[in-house]
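Chemist: After the sequence you'll find the predicted model.
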Amino acid sequence: MMLSWLSEKLVTHSSHKRLKALKQTLRAALLGYFYGVVGYLWRMTKRHSLCLVKIANKRRQKQP
């Protein structure tokens, strides 16, 4: 009786731990993906704005 209860406790505890670890890894992966996307967009917008500035400067230079 006591042994079965103990083994049941151990099994549920280990599965709970595993679930918690899985949740943490999932959260970390999602955060990593999110930051990757944000970083990529940030770099693209920076590059795009630099291109726009260059184009504007060229146009300004062409005008007398």
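Modeler: Nice, thanks for sending it over.
Chemist: from here on, contacts and neighbour counts on C-alpha atoms
Modeler: OK.
Chemist: In which helix or strand does Ser15 reside?
Modeler: In the assignment (DSSP states H and E), Ser15 maps to helix 2-62.
Chemist: starting at the chain centroid, how far to that helix?
Modeler: 1 Å (CA atoms, centre = their mean, to the nearest Å).
Chemist: another structure for you, compare them:
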Amino acid sequence: MSSEYKKGIFLALGAYILWGILPIYWRLIDEIGAFEILALRIIFSVIFMIFVLIIGKNQRNAFF
């Protein structure tokens, strides 16, 4: 099998699994308000971007 075919099978399987898990996820966060979800997404995005910038800065210095 080609690598593209394997990748397609893997992505299709992942989509199928997510399709089954997402209803459970939505039920779990049903009690949380929209503002709290938005606030957590902003906070975690900032933390993630700080991490990406630190890694990127270290990688850039290694190549130049």
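Modeler: Arrived safely. The structure displayed is predicted, hence computed values, not measured ones.
Chemist: what TM-score comes out when they're superposed?
Modeler: Overlay of the two chains. TM-score (TM-score structural alignment, normalised by the length of structure 1): 0.46; 34 aligned residues with a CA RMSD of 1.8 Å.
Chemist: Any figure for the gap between Glu4 of structure 2 and Phe51 of structure 2?
Modeler: Going from Glu4 of structure 2 to Phe51 of structure 2 by CA to CA, to the nearest Å gives 31 Å.
Chemist: Of those two, which one has the most company?
Modeler: A direct count of neighbours by other CA atoms under 10 Å for Glu4 of structure 2 and Phe51 places Phe51 higher, at 12 against 9.
Chemist: so who does the more buried one touch?
Modeler: Residues counted as contacts of Phe51 of structure 2 (CA atoms under 8 Å, 6 or more residues apart in numbering): none.
Chemist: any idea how far it is from Phe63 of structure 2?
Modeler: Counting by CA to CA - Phe51 of structure 2 and Phe63 of structure 2 are separated by 19 Å.
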